[in-house]
Each structure stands twice: as C-alpha cells, then as structure tokens.
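K.L.:
just a sequence and a predicted model for now, questions to come.
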Amino acid sequence: MKKHTIAVLVNDQPGVLQRVSGLFGRRGFNIESITVGASEEQGLSRMVIVTTGTDQMLEQITKQLYKLIDVIKVVDLSASPMVARELALLKVSAEPNVRPEIFGVVETFRASVVDIGTHSLMVQVVGDTDKIDAMIELMKPYGIKELSRTGVTALTRGNAR
C-alpha cells in the first residue's frame, strides 16, 4: 500500500464532486485529502485527491473515473516528480510570556503569525504534509484551540503536462 496523489480534470458542473467522491466510497477506498478549484481552462476544475492503496487499486479507480461523464482527464501525479503543498491555520493558546517561544517555532518553519489575540495567536503554515504534521506536533504543548487544514494540492514538476 502506498500513497497516491491523483489530479482529476472535470467539467465545472454541480454534483461532480459528489459523483467522484461517491465512486471512491462505493469501492471502499478512503480519500485522505481532496481539494477542488478552478483550473487553467475556463469551465474546468481540477481535483487533487490523495488516497492510499495498491497500484492495481489506482488503475481500477482511474478506469472508473473515466466512466464518469464529467471527467476529462486523470493523472497520477505521484508517478512523476511533483510539487505538493498544503496550508494549515492553527489557533494556539499564547499568553504573553510564551509568545517568544512560539515565534521561534514559527520562524523556524517559515510560517507566519496572521492574527494576535489577548490570549492566542493564529499561525499560518504552508508546506508538504510532513511539514504541517511537524508544526502541529510542536504546537500541541502550547494548546491548539482550533485547527484547519486545506488538504493537498499538487502539480507535476518541470515541463510535464
């Protein structure tokens, strides 16, 4: 079992997300992360889906996706060098006496403080999944009040298209 990152180019139509995610559910495959947004082409959206499974599972999913009317193209991004990023916002308990420590962690991760409250800080961190996970682990001792993650978005590196 390995992690697969799949890009699915779809028509920008109501219900497409439900049909694509439903396909995974009916087959018993878990979606670890899914992001959807506009693509470079008007009227098309790009879905980036992260799932875990065998190569045979990925082949089966790809064939099933192509059977959906609104699916234009399916690409296994993890088969080539790719750039993958995720964004997380963490609201952390931060009394004035511990803020210098938190700012040190934020600086080390090239993250940024995007909001300061009387008893909390909101930190924005962008990077690969491992970087986000590491930042969350380091912030746990301070007390994470709220956490929101975007999920992975990715493109292949270089001139590949």
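P.N.:
All right, it came through fine. What you see is a predicted model, and the numbers here were worked out from it, not measured in a lab. Numbers count the residues shown, from 1 in each chain.

K.L.:
okay, CA-based contacts and neighbour counts for the rest of this
P.N.:
Will do.

K.L.:
now do the SS call for the residue located most distally from the centre of the chain.
P.N.:
Here the chain reaches farthest from its C-alpha mean at residue 97, the gap being 33.4 Å by CA atoms, centre = their mean. Here residue 97 is recorded as coil under DSSP: H, G, I helix; E, B strand; the rest coil.

K.L.:
would you mind measuring from it to residue 19?
P.N.:
50 Å (CA to CA, to the nearest Å).

K.L.:
can you give me the helices in the chain?
P.N.:
16-26, 55-67, 99-108, 129-139 (DSSP state H).

K.L.:
and the first one, how far out from the chain middle?
P.N.:
When distances are taken as CA atoms, centre = their mean, to the nearest Å, helix 16-26 is centred 17 Å away from the chain's centroid.

K.L.:
give the contact list for residue 28.
P.N.:
Residues near residue 28 by CA atoms under 8 Å, 6 or more residues apart in numbering: none.

K.L.:
kindly recompute the last result at 10 Å.
P.N.:
residue 22 (CA atoms under 10 Å, 6 or more residues apart in numbering).

K.L.:
how about residue 110?
P.N.:
104, 124-127.

K.L.:
would you mind giving those residues as CSV with neighbour count and distance to residue 25 added?
P.N.:
Shown next, in CSV, are the contacts of residue 110 (neighbours: other CA atoms under 10 Å; distance: CA to CA, whole Å):
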residue, neighbour count, distance to residue 25
104, 11, 42
124, 20, 31
125, 22, 30
126, 18, 29
127, 18, 28
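
K.L.:
which ones among the residues you listed map onto strands?
P.N.:
Judged by DSSP state E, the contacts of residue 110 include 124-127 as members of strands.

K.L.:
any buried residues in the strand ranked longest in the chain, and which?
P.N.:
Under DSSP E, the strand in the chain containing the largest number of residues is strand 82-93. By 16 or more other CA atoms under 10 Å, the buried positions in strand 82-93 come out as 83-93.

K.L.:
and here's the other structure:
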Amino acid sequence: MNERKHTIAVLVNNQPGVLQRVAGLFGRRGFNIESITVGESEEPGLSRMVIVTVGDEHTLDQVTKQLYKLIDVIKVVNLSSHPMVARELALIKINAEPGMRPEILGIVDTFRAAVVDIGPHTLIVQVVGDSDKIDAMVELLKPYGIRELTRTGVTAMVRGSVH
C-alpha cells in the first residue's frame, strides 16, 4: 500500500451538519484527517473545506466517489495532484524573560514571523507558512518553553488558472 499525504478541497453548501457528514465519511473509510479548515468561498452560500489526510490512491478515489454522493457536496478537487499553494498559521506562546528576548526575536525574524503580544514573561509569536516551516519554528522555540500552541490547519489552492 503506497500511502501519502493528500490535500483535498471540497466545495459544499453552507448547511448545518455538512462538516459532520464529511468528517464521518473519512472516518468510516479509515482515513485520519490531519487537518481540516472550513470557510466561506467566492460563491455566496457555499463553503470550501480543505482537508489534509494520508492514504493510498485507491482509498482516496473511493472517498471522492462517496463525497459526491453526499447531497451538499458540489465539487471535490485533489489539490495535491496539481502544483498548489498551501499555508497554515500558528500562534505560539513562549516563555520570554526580558534577557532572552533578543535571541528569540532573531528566530522570529529568520522565519519572517511576528510578535503579536508581549507579556511580562511571555511572547506570542505568529507564523504563517507551509507545515514544514511551522514545524521547524516550533522545534527552534521548544528550548525556551512553549506554554501554548495553536495551529489553524492547512488551507490551499491550485496555482495559476487551472480551476
């Protein structure tokens, strides 16, 4: 079985219960959802879900066919089969005594991140990028003591004018 990461965009009617039905379908097929983001799309009344999951091509094809059977699903696109732009946002609250801040700010600058809150003993850093960039920044900030971490999940779209 050749499992790999897939990023799928699902255009759906903005109706109660759609997210639950889509997520349930993945669970029944044995797909773990690594991340899922949902928000309004360019079409009024429609939302776009971007789902990151791991599985083989056959199972992904089956999930796609099952998604189309859900009444509120309009369109399914396997974004990872095309050149795509994918981004995630993370907020990271770290221990930051005043003497350590210049060192931490060096890391923040290197990653083109931003300090969005300064407390007496902490900083909250915002970083935007692909998942690998965020993972790398988290690893570099761990020695300072991460108090809290939250990530949005991946959002993505195909490059150029393909879709």
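P.N.:
Happy to help now that I have it. In this text, all values refer to a predicted model and were calculated from it rather than measured experimentally.

K.L.:
any chance you could compute the TM-score here?
P.N.:
Here the superposed chains carry a TM-score of 0.99, computed using TM-score structural alignment, normalised by the length of structure 1; 161 aligned residues with a CA RMSD of 0.4 Å.

K.L.:
show me the contacts for whichever residue in structure 2 pairs up with residue 85 of structure 1.
P.N.:
Under the alignment (TM-score structural alignment), residue 85 of structure 1 pairs with residue 87 in structure 2. Shown in contact with residue 87 of structure 2 (CA under 10 Å, 6+ apart): 128-131, 133-134, 152-157.

K.L.:
could you redo the last one with a cut-off of 8 Å?
P.N.:
128-131, 154-156.

K.L.:
the counterpart of residue 60 of structure 1 in structure 2 - how many residues pack around it?
P.N.:
Aligned counterpart of residue 60 of structure 1 in structure 2: residue 62 (TM-score structural alignment). Residue 62 of structure 2 sits with 11 neighbouring residues when counted by other CA atoms under 10 Å.

K.L.:
and residue 62 of structure 2, how far is that from residue 25 of structure 2?
P.N.:
Where residue 25 of structure 2 is concerned, residue 62 of structure 2 sits at a distance of 10 Å (CA to CA).

K.L.:
what's the distance between the aligned partner of residue 30 of structure 2 in structure 1 and residue 51 of structure 1?
P.N.:
In structure 1, residue 30 of structure 2 lines up with residue 28, judged by TM-score structural alignment. Using CA to CA, we find residue 28 of structure 1 at a distance of 11 Å from residue 51 of structure 1.

K.L.:
next one: residue 119 of structure 1
P.N.:
Taking CA to CA, one finds residue 119 of structure 1 at 38 Å from residue 51 of structure 1.

K.L.:
okay, those two: which has more neighbours?
P.N.:
Legend: neighbour count by other CA under 10 Å for residue 119 of structure 1 and residue 51, higher for residue 51 (19 against 11).

K.L.:
ok, the more buried one - contacts?
P.N.:
By CA under 8 Å, 6+ apart, the neighbours of residue 51 of structure 1 are 3-5, 29-33.

K.L.:
one more: residue 114 of structure 1?
P.N.:
121-124.

K.L.:
just residue 13 of structure 2 next, same as before
P.N.:
45-47, 72-74.

K.L.:
so what corresponds to it in structure 1?
P.N.:
Residue pairing (TM-score structural alignment): residue 13 of structure 2 is matched to residue 11 of structure 1.

K.L.:
can you get me a residue count around residue 59 of structure 2?
P.N.:
Residue 59 of structure 2: 16 neighbours (other CA under 10 Å).

K.L.:
err, residue 69 of structure 2, not the other one
P.N.:
11.

K.L.:
quick revisit: let me know the closest of the contacts of residue 114 of structure 1 to residue 77 of structure 1.
P.N.:
Of all these, residue 77 of structure 1 sits closest to residue 124, with 25.7 Å by CA to CA.

K.L.:
skipping adjacent residues, who's closest to the residue mapped onto that closest one from structure 2 in space?
P.N.:
Under the alignment (TM-score structural alignment), residue 124 of structure 1 pairs with residue 126 in structure 2. Leaving out its chain neighbours, the residue that sits closest to residue 126 of structure 2 by CA to CA, 6 or more residues apart in numbering is residue 91, at 4.7 Å.

K.L.:
list the contacts of the one you found.
P.N.:
Contact partners of residue 91 of structure 2, counting by CA under 8 Å, 6+ apart, are 124-127, 149-151.

K.L.:
most widely separated two among the residues you listed?
P.N.:
Greatest spatial distance among the contacts of residue 91 of structure 2 (CA to CA): 124 and 151, at 12.9 Å.

K.L.:
so if I had to pick from those two, which one is more boxed in?
P.N.:
residue 124 (22 against 16).

K.L.:
from residue 118 of structure 2, how far off is the nearest residue in space to that one that is not next to it in sequence?
P.N.:
With sequence-adjacent residues excluded and distances taken as CA to CA, 6+ apart, residue 124 of structure 2 is closest to residue 93, at 4.3 Å. Remark: distance between residue 93 of structure 2 and residue 118 of structure 2 (CA to CA) = 10 Å.
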